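Trainee: All I have is the shape, not the residue letters:
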C-alpha cells in the first residue's frame, strides 16, 4: 500500500471516529435533557375510599397523598389532585373524576390512583369516554377483585346490624363499601374492559408475614386477611391489587402507600413510579 493511500485511510478513520464521538456525545446529552424534562403528560392523583385531596385541621393542612405532589413536582411534572365523593359508588366517583380530568388544559394525563381511586379511573376510562384523555393508569393497593373485608363488613355491619338503613336515614352514602365486595368486583370486571391505547399498570403492597412496618391499627385486619387469602396490605389482598403490568411489589401497608407512615419511604417509592412512567415515554 502506498504512503498516500495509507494516509487517506488513516484520515478517513480519524474522521469517522470523530463523527462517532460527536454522535455519542449528542445522544448522551439528549438523554440527559430528556431525563430532566420530567413526564410527557401531567399527573392526576386520585384518592381512595373516604379520601380527600387535602383538609385543614386547625392551622395544619393535611394531604391524602402526603408529600407526594411536592415530590412529583420536584421531579419535573405538573400534578393535579382530584376530590371525588368519599363514600359514593364507583360510578358517582368516576363521574367526578372524569369531569375533573376534562377540565384540565392537557391533551392527556397520567392517572396515579390509590385504592378505590383505581376503580373510579377504570370506570371513567372505559364507560365515560375518558380513554382519549388518559395515557396511563397506575393503581396502588387497588382492590381490582374486591376484598373480603368488604364482604364481611357489608354482611355483618351493614345488613345484619342495620347500619346501612341508619346511614340511609342520615343521608350518608354507603354504596362504596358494597361496590368493593368480591362479588361486585367480579361483575365490575366483566362489564368494564380495559381501553385500547391506555397503559394499565399496578403496584402491589403486601407483607408475607407480620412485621413492625405494619401499622398496629391494621394488625387485626391483616391477620384476618392473611388467614383467608394470604399476603395483603392490611386492607386488600395482594392478588387483588394486580392489574395490567405489575410495576413492582412494595412492603407497605394500605396507609403507608400514600405517605402515612414513618416506616416506609413513600417519596422514593413515587420517584421510582415516576421513573417507570418516564421510561415508557409517558
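Mentor: Yes, it's here. Keep in mind the model is a prediction, meaning the values are calculated, not measured.
Trainee: When you work out contacts or count neighbours from here on, use the C-alpha atoms and nothing else.
Mentor: Fine.
Trainee: which residues in the stretch 1-150 of the chain form strands?
Mentor: 43-46, 54-57, 60-63, 79-82, 109-114, 134-140 (DSSP state E, counting those that start in this stretch).
Trainee: For residue 157, find the nearest of these.
Mentor: strand 109-114 (24.6 Å; C-alpha to C-alpha).
Trainee: Residues contacting that closest one, please?
Mentor: With C-alpha atoms under 8 Å, 6 or more residues apart in numbering as the test, strand 109-114 has contacts from 41-48, 101, 118, 121, 133-142, 258, 282.
Trainee: Just the buried ones from the residues you listed, in PyMOL syntax?
Mentor: Buried subset of the contacts of strand 109-114, written as a PyMOL selection, criterion 16 or more other C-alpha atoms under 10 Å:
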select buried, resi 41+42+43+44+45+46+47+48+101+118+121+133+134+135+136+137+138+139+140+141+142+258+282
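Trainee: Count the neighbours of residue 55 for me.
Mentor: Per other C-alpha atoms under 10 Å, the neighbour tally for residue 55 reads 12.
Trainee: check contacts around it.
Mentor: By C-alpha under 8 Å, 6+ apart, the residues touching residue 55 are 61, 62, 63.
Trainee: roughly how far apart are it and residue 61?
Mentor: Remark: distance between residue 55 and residue 61 (C-alpha to C-alpha, to the nearest Å) = 6 Å.
Trainee: Find the residues that touch each one of the two.
Mentor: Joint contacts of residue 55 and residue 61 (C-alpha under 8 Å, 6+ apart) do not exist.
Trainee: So which residues of the protein form helices?
Mentor: Using DSSP state H, the helices of the chain run over 3-37, 68-75, 90-102, 117-127, 148-152, 163-169, 175-179, 182-191, 219-229, 266-279.
Trainee: wait, which of those is closest to residue 197?
Mentor: It's helix 117-127; of those, that one is closest to residue 197 (C-alpha to C-alpha) at 10.7 Å.
Trainee: List the neighbours of stretch 180-197 that are in contact with it.
Mentor: 116, 122-123, 125-127, 131, 135, 143-151, 178-179, 200.
Trainee: any idea how far that stretch is from the chain center?
Mentor: 17 Å (C-alpha atoms, centre = their mean, to the nearest Å).
Trainee: Pasting the second one now:
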C-alpha cells in the first residue's frame, strides 16, 4: 500500500480559502480535496492532500519558488510519492517546478515525483492574458478591483459599509426563500457582512499582493508560452496528464439555463419568480464577456495537432468544433499536455466543484454547462486512477 502526497496548486488569482467560519468559508479546492481523500481510501492507499498557498499574480518563477518551499516543509517527514495537481496557471507552475526548480533546489524530492496533472491549463498560452497586458481596459479592470477593495478595507470597518453588506445579505436570503439560486456573490456578501479583523487583514494582504505584482499576465501570453515550453521539457519518470474543459458558447439558451438552473427550461420556468433574480443574469453576462476575451480562435496561439485518439475523444465529448471552444477563461485547444486523462463539458471553475447543486455546491460562473455531481465524481475518479497507476517504481 503506497502513501501519497498530493499538492493542489491554484491558478491566476487563486487562493486556498477566504473566511474563518467553516459555514461561511469560500474554499478554492475544498470539494476536490474531499473527493481525493475518499478516493485514495477506497483504493486502499493512504494520502495527504494539501492546498498550496502561493502568490496570486506573481511571475511563474516566484510562484514556483513559493510552491517548492511549501512542499519542502511538509514532505520531509516521510518518503511518500508526490503528485502535483495544478488548476489553470497552476498546471504551468507544476511543470516549471518539476523541470526547473526541483532539479536545482530539491533533487531529493524529484526522486519521489510521480505525476503532474494539469486541469484547464493554458499550456500554449492564454489570449486573455494578452488582453489584460495590452488593452488598457483590461489593466484598468485589475487595478480598479485592487484599489477599490484595498481602499475600502484600509479605511477600517465603517458601519455604513458593513450595514450595506448585511442588508444585501438579508435581501439575498429572502430571494432564496422565493426560489432564487445561490451564487458566489451571495457567498462574498455573506463573508463581507460578518468580516472579522483577521479576515479583513487576510483579504487586504491578498489584494495587496495582486496590486504589487501582476507579472504572471505577461508570462501567460501565447508568445511567452512558446519559450516556456521550449525551455521546460518533461522530466523522465514523471507521468504528465491533462483534464480538458470546454463550455457552451454564450447564447440565449445558455442564459436561460443559467437563470433557471435547468438544462431544458420549459414555459413554466420562464414565468417563475426565478426569472426576477438579477444575479444569474449579471454573472452570465460576466461569463459571456470572459468567453469572448478568452479568444479561442486567436491566431497567435499556436497549438500542436492532437493524436487521432485524442482528437476523436475531444470531438465526442466537447463537440466537433472543440478547437473553437473555451471554458470561459482558457481555450480548449491549448489545454492538452501529456496524456489526456479526461475531457468534460464544463466551465473553468466547475471542475473544482463550484457548480450549481445546492446546498453543498455553488457555481462561481453561470455558463449553462449543466456540469453536476456525477460528472465531477467521474472526472476525479479518472485523475485518481491516473495517479495510482503511475505511483509504482520510476522507470
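Mentor: It's in. The structure displayed is predicted, hence computed values, not measured ones.
Trainee: still on that earlier bit, quickly compare the helices of the first structure and say which is most buried.
Mentor: Across the helices of the first structure, averaging neighbours per residue (mean count of other C-alpha atoms under 10 Å) puts helix 117-127 on top, at a mean of 25.
Trainee: equivalent range in the second structure for that helix?
Mentor: The alignment of helix 117-127 of the first structure onto the second structure (TM-score structural alignment) covers residues 90-100.
Trainee: do the same with stretch 12-24 of the first structure
Mentor: No residues of the second structure are matched to stretch 12-24 of the first structure when aligned by TM-score structural alignment.
Trainee: Name the nearest residue to residue 109 of the second structure, sequence neighbours excluded.
Mentor: Excluding the flanking residues, the one nearest residue 109 of the second structure by C-alpha to C-alpha, 6 or more residues apart in numbering is residue 102, at 6.9 Å.
Trainee: unless I'm mixing things up, residue 101 of the second structure is touching residue 67, no?
Mentor: No - Residue 101 of the second structure lies out of contact with residue 67 (C-alpha atoms under 8 Å); the separation is 10.1 Å.
Trainee: Just tell me what residue 274 of the first structure corresponds to in the second structure.
Mentor: So, by TM-score structural alignment, residue 274 of the first structure is matched to residue 384.
Trainee: so who does that match touch?
Mentor: Residue 384 of the second structure neighbours (C-alpha under 8 Å, 6+ apart): 36, 39, 40.
Trainee: Trace the first one over to the first structure, please.
Mentor: The criterion is TM-score structural alignment: under it, residue 36 of the second structure has residue 72 as its aligned partner in the first structure.
Trainee: so who does that match touch?
Mentor: 78, 79, 270, 271, 274.
Trainee: Nearest to residue 26 of the first structure, out of those residues: which one, please.
Mentor: residue 274 (24.8 Å).
Trainee: any idea how far residue 108 of the first structure is from that closest one?
Mentor: Taking C-alpha to C-alpha, one finds residue 274 of the first structure at 16 Å from residue 108 of the first structure.
Trainee: One more: residue 265 of the first structure?
Mentor: Taken as C-alpha to C-alpha, the span from residue 265 of the first structure to residue 108 of the first structure is 29 Å.
Trainee: out of those two, which sits in the busier spot?
Mentor: Taking neighbours as other C-alpha under 10 Å, residue 265 of the first structure and residue 108 compare with residue 108 leading, 21 against 15.
Trainee: ok, the more buried one - contacts?
Mentor: Shown in contact with residue 108 of the first structure (C-alpha under 8 Å, 6+ apart): 41, 42, 132, 133, 134, 135.
Trainee: for the aligned partner of residue 118 of the second structure in the first structure, what are its contacts?
Mentor: Per TM-score structural alignment, the equivalent position to residue 118 of the second structure in the first structure is residue 139. Listed by C-alpha under 8 Å, 6+ apart, the contact partners of residue 139 of the first structure are 112, 113, 114, 115, 117, 118, 201, 202, 203, 241, 243.
Trainee: at 6 Å what do you get?
Mentor: Neighbouring residues of residue 139 of the first structure by C-alpha atoms under 6 Å, 6 or more residues apart in numbering: 112, 113, 114, 118, 202.
Trainee: From residue 23 of the first structure, how far out is the closest residue to the fourth one other than its chain neighbours?
Mentor: Closest residue in space to residue 118 of the first structure, ignoring its immediate chain neighbours: residue 139 at 5.2 Å, by C-alpha to C-alpha, 6+ apart. Between residue 139 of the first structure and residue 23 of the first structure the distance, using C-alpha to C-alpha, works out to 39 Å.
Trainee: and if you look at residue 42 of the first structure?
Mentor: 31 Å.
Trainee: Next: residue 269 of the first structure.
Mentor: Taking C-alpha to C-alpha, one finds residue 269 of the first structure at 34 Å from residue 23 of the first structure.
Trainee: same check, this time on residue 156 of the first structure
Mentor: Relative to residue 23 of the first structure, and taking C-alpha to C-alpha, residue 156 of the first structure is found at 68 Å.
Trainee: Equivalent analysis for residue 189 of the first structure, please.
Mentor: In terms of C-alpha to C-alpha, residue 189 of the first structure sits 49 Å off from residue 23 of the first structure.
Trainee: do the same with residue 124 of the first structure
Mentor: 45 Å.
Trainee: Next: residue 198 of the first structure.
Mentor: From residue 198 of the first structure to residue 23 of the first structure the distance is 34 Å (C-alpha to C-alpha).
Trainee: Look up the closest residue to residue 52 of the second structure, ignoring the ones flanking it.
Mentor: Distance criterion C-alpha to C-alpha, 6+ apart; nearest residue to residue 52 of the second structure, sequence neighbours excluded, is residue 9 at 5.5 Å.
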